[in-house]
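Asks: Give the three-dimensional model of this entry:
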Amino acid sequence: MVKTLRRKFIAITMISVTAVFLIIMGIINLVNYSNVYSNANEKMDILASNNGEFPKLDQGSNMPGTNEINTPENTTNVSGEKQNIQMEQMPNYQSGFMGQKRDKKGTFYNFGNNAINEETPFETRYFNVTLSDSGDYISSNLLNVAAISKDSAISYAKELYDKGSVKGIYDDYMYRQIDVDGNKMYVFLDCKRDISSFRTFLIISIIVTVAGEILVFILSAILSRIFLKPVFESYDKQKRFITDASHELKTPVAIIKANVEIIEMENGESEWTQSIVKQADRLTNLTEKMVMLSRMDEGTRTGEFVDLNASELFEEVAESYEPIAIKMNKTYSIDVEKGISLKGDSDNLIEMISLLIDNAFKYSNDGGNVDVTFKKNSKGKVLTISNSVDEIEEGRHDELFERFVRMDESRNSKTGGFGIGLSVAQAIAESHKAKISARSYDTQSIEFKVVF
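Replies: Predicted coordinates:
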């Protein structure tokens, strides 16, 4: 139990921290990507609105006073090759882009909804390729990019033409198709630097998240010992008390039973002496089960785990309750599939199925049914003990496995017991790596299922 509690503490801490890291880093990277895409899209809007070029700015003495555009005869690319560029003379806007005025700082210009500064045309890498309506190459402009050759640029454009794509991202280039004089111009904007920065930040954020997770795990593993130390100490005291009390009770119980035997030898048996013996046996049984639970809570195996013929074992135990079914006038059925084996401790498994069947007989309604099945299916090897009841809420009833909880408090005087039988059965099942559950499907019966 102590180890389980510590593992749960660490698990909850790690899940909480992981969720926080993922949310924070996710939001940051999402905003970062949104900014990268938005900035690139703004530049592309400008290029697409101006036939694949940035409009010229009037910068007085800081820029040439001419708006002359290179013609096919005097335009070359970075390799000194002639470029076949079909462009028109552009007007010289004396007040910025498209008649928009320069702001107070004289730095930014507005073009539609986009704001760029005077350096944007020079720091932006872009090119365009024009194809005919049938996909034949007409012209290209590679003056503003150095990382791509003419053949590659044409190849990009033709591949997008064949796919019918009009905009998107291709090989870290944002592209858009526009119509120019009845032809199709593909404008490409180089986003490699921005995308590379985004990817670098994403990788760094992942590394930071993983490093943070490792650090939190180490700290939680260390601090859990400190935070849970009072709980550990309290549990150890409780466990020692149970163990010590069980040993201390054995002697007086043994003396009581011995004295009763002497009284019976002298005066004969009576209902009073038999009641004393019965209650002494109940007290002995209770202390033994409490000690067993204490050991199993710590994950300590009791008994020797070996390969068993579970079918024979369970069927033998189930058949031993047939006389009880006849005596209590209850319908009792046993359906055990042959040849199913398990690895476990036979004494503990016998104790588990006995507790479950005994519980079914105790809490089934008068003249009711008790059914025991053990079969193999896709879920595993399934032991099922079900019994009819007068009324029970439909659904899961895992609360019945809590200690000192009973199905029907009104039947305490009739059934006896202390309400820890199902807790012991659960502990035995878990020690065999099995899952135990309780569920009602129809409000008139309850089913206990153990899946190995």
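Asks: alpha carbons only for contacts and neighbour counts from here, please
Replies: Will do.
Asks: Could you pull out the strands in the stretch 101-250 of the chain for me?
Replies: Assigned by DSSP state E, counting those that start in this stretch, the strands in the stretch 101-250 of the chain fall at 108-111, 114-117, 126-131, 137-141, 167-170, 173-180, 183-190.
Asks: Alongside the first, I'd like the structure of this one:
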Amino acid sequence: MIKRLRARFIRIATLSVAVVMLLLTVAVNAANFISTDSDLTETLELICGNEGTIPLPAQETAPGASGEETAPNSSGAADGSDTADGSGTSGGEAAPDSSNQDASPSTADGSGSAAPSLEEAPPDAGSAPGGAPPDDAAVPRPVPAGQRRGGPFTAETPFSTRFFVLRYDDGGTLVQADLDRIASVTQDDTDEFLAAALAHGEGDGYYGSYKFRVVRTGENRRMAVFLDCYQELRAVRAVAVWSLLADGACIALVYLLVVLCSRRAIDPVVRSAERQKQFITDAGHELKTPITVIATSLKVLEMEVGRQKWIDKAQAQTEKLGALVNSLVTLSRMDEEEPPLTFSNFDMSAAVLETAESFRDSAETAGHPLALDVPSGLTVRGDEAAIRQLVSILLDNALKYALPGGIVSLSLRRERHGIVLCSSNPCAPMDPADLPRLFDRFYRPDKSRSSATGGFGVGLSIAQSVAQAHGGSIRAECPAEGTIVFTVTLKS
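Replies: Take a look at the predicted model:
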């Protein structure tokens, strides 16, 4: 019993820690994936919101940074510079009044209008006919510092983010493939990614190591942005693998610590159980002497005064008391760390048949035919005397509680898990909740039936101890109302 208690304590403690750690690992990895997916979603939103590009952070422009020379005087004209027709101001002609001239440099065609900067260019400037973007549409456009977004974005995001953009119509015809920001995808690969976008439809999705988003950009126009997230997904997988390995190591360490500390943890229970067993053993030995004296005195008294009903009743109760003491001592010995059993290979078929035949006459006298189904040649390793006691308990229990005229059946067979011994008999209807408690000591579901059938309610407890001492188990079940079956499984 102590071994089973310790093993159960180790299993429960280790399993509890394992469940908590696995739940924590699942929660951490789920949060990690959700956070990574959220960052990727924000990046896709930024790209889609800027028509397939990532805006650059704002850059301050110093005077003359545009490559144009400024005049040293307030008139805005450069000293010694030629006019558009080749005549310079040093030739004696006065420069035009700067108050009537535009201070911005002239364009190449002499129109005099300044070229707009990237920040001032309208979003659709230079759009090609049919809604297709110009060739330089993939060039990131700077945004003012006050409008710079936070979250996963930094100043390096436009240069470190790898993505490509596919523009197509509703019929699935590719209009443009912008592959300038990706190195692993060529024009030949666009059909594969276009098919994935068409199959998914609008919204976000994953395809391989890419997360993509499909949006509508106009009438009969769609855009699919594929964002390379290989490193992000690899990091998520790495966290998952290492967390599981850490879980395994921690669970193994906890198991080792629980095994080392389990004896000390259950020591109070062990001491209490040992004292209880010692008390039963000592009490049994102390009771045997007065019981023997009482039984002997009753026999002597019967020889002197003759047979009387009072003497017969006293002898019957003395015999019952002696049997109870023997049963309690047997239970106490079976609960020891090492039960006093002698294991050897023996013919279980012969032992079961011989034990069952000893009950045949009493079974027929009680009106219960005995049906045996025991094939020959089945051997098992165990204590033969304990197995015979187990068979006797099952048959005695079946004959006591079988309904009048009911057949008592006993069968033996070999299965994949070992040797199976079954006894069955018709009985009064029972509550299924009472079946597991039949193996408790002194438990009876019907107190009134106890006085009619005799016994002490410890026989099935002994049968369970014998089965467990052989590494097996015993269970009770009611396959049909009014029938009870006890099944013993022993390792062969």
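Asks: So after superposing, what's the score?
Replies: Comparing the chains after superposition, counting by TM-score structural alignment, normalised by the length of structure 1, produces a TM-score of 0.78; 421 aligned residues with a CA RMSD of 3.8 Å.
Asks: ok so, going back, which of the strands of the stretch 101-250 of structure 1 sits closest to D345 of structure 1?
Replies: Nearest to D345 of structure 1 among the strands of the stretch 101-250 of structure 1 is strand 167-170; the distance by CA to CA comes to 64.2 Å.
Asks: same for that closest one, what does it pack against?
Replies: For strand 167-170 of structure 1, the contact count by 3 or more CA pairs under 8 Å, 6 or more residues apart in numbering; DSSP states H and E identifies strand 173-180 as packing neighbours.
Asks: how big is the offset of the strand it packs on relative to structure 2?
Replies: Mean deviation of strand 173-180 of structure 1 from its aligned counterpart in structure 2 after superposition (mean CA distance after the TM-score superposition for structure 1): 5.7 Å.
Asks: try stretch 192-204 of structure 1
Replies: Superposed on structure 2, stretch 192-204 of structure 1 shows a mean distance of 2.9 Å to its aligned residues (mean CA distance after the TM-score superposition for structure 1).
Asks: got the contact list for that stretch?
Replies: 29, 32-33, 36, 172-173 (CA atoms under 8 Å, 6 or more residues apart in numbering).
Asks: got a winner among those for most neighbours?
Replies: Highest neighbour count within the contacts of stretch 192-204 of structure 1, by other CA atoms under 10 Å: Y173, with 20 neighbours.
Asks: and the corresponding residue of structure 2 for that one, what does it touch?
Replies: Aligned counterpart of Y173 of structure 1 in structure 2: Y210 (TM-score structural alignment). By CA under 8 Å, 6+ apart, Y210 of structure 2 lies in contact with 226-230.
Asks: Ignoring the adjacent residues along the chain, who's closest to Y210 of structure 2?
Replies: Counting by CA to CA, 6 or more residues apart in numbering, Y210 of structure 2 lies nearest to D228, which is 4.7 Å off, once chain neighbours are set aside.
Asks: I'd say the one you found and F163 touch.
Replies: Yes. Using CA atoms under 8 Å, D228 of structure 2 is in contact with F163, at 5.6 Å.
Asks: now the helices for the stretch 301-450 of structure 1?
Replies: Here the stretch 301-450 of structure 1 has its helices, by DSSP state H, counting those that start in this stretch, at 310-319, 322-327, 346-363, 412-415, 421-431.
Asks: Check the ones you listed for me and report the most buried one.
Replies: Per-stretch averages of neighbours, counted by mean count of other CA atoms under 10 Å, single out helix 421-431 among the helices of the stretch 301-450 of structure 1, with a mean of 23.
Asks: What lies in contact with it?
Replies: Helix 421-431 of structure 1 is contacted by residues 289, 292-293, 296-297, 299, 301, 348-349, 351-353, 355-356, 359, 400-403, 435-436, 450 when judged by CA under 8 Å, 6+ apart.
Asks: Once aligned, what mean separation remains between that helix and structure 2?
Replies: Helix 421-431 of structure 1 differs from its equivalent in structure 2 by a mean of 0.8 Å after superposition (mean CA distance after the TM-score superposition for structure 1).
Asks: Just confirm D39 of structure 2 contacts P152, I think it does.
Replies: Yes. Using CA under 8 Å, D39 of structure 2 makes contact with P152 at a distance of 6.0 Å.
Asks: who has more neighbours, these two?
Replies: Using other CA under 10 Å, the more surrounded residue of D39 of structure 2 and P152 is D39, with 16 against 12.
Asks: Next, find the distance separating that one from F33 of structure 2.
Replies: Distance of D39 of structure 2 to F33 of structure 2, computed by CA to CA, to the nearest Å: 10 Å.
Asks: and if you look at A366 of structure 2?
Replies: For A366 of structure 2, the distance to F33 of structure 2 - CA to CA - is 73 Å.
Asks: The aligned partner of the residue nearest to Y210 of structure 2 in structure 1: neighbour count?
Replies: Structural alignment (TM-score structural alignment) places D228 of structure 2 against D190 in structure 1. When counting by other CA under 10 Å, one arrives at 22 neighbours for D190 of structure 1.
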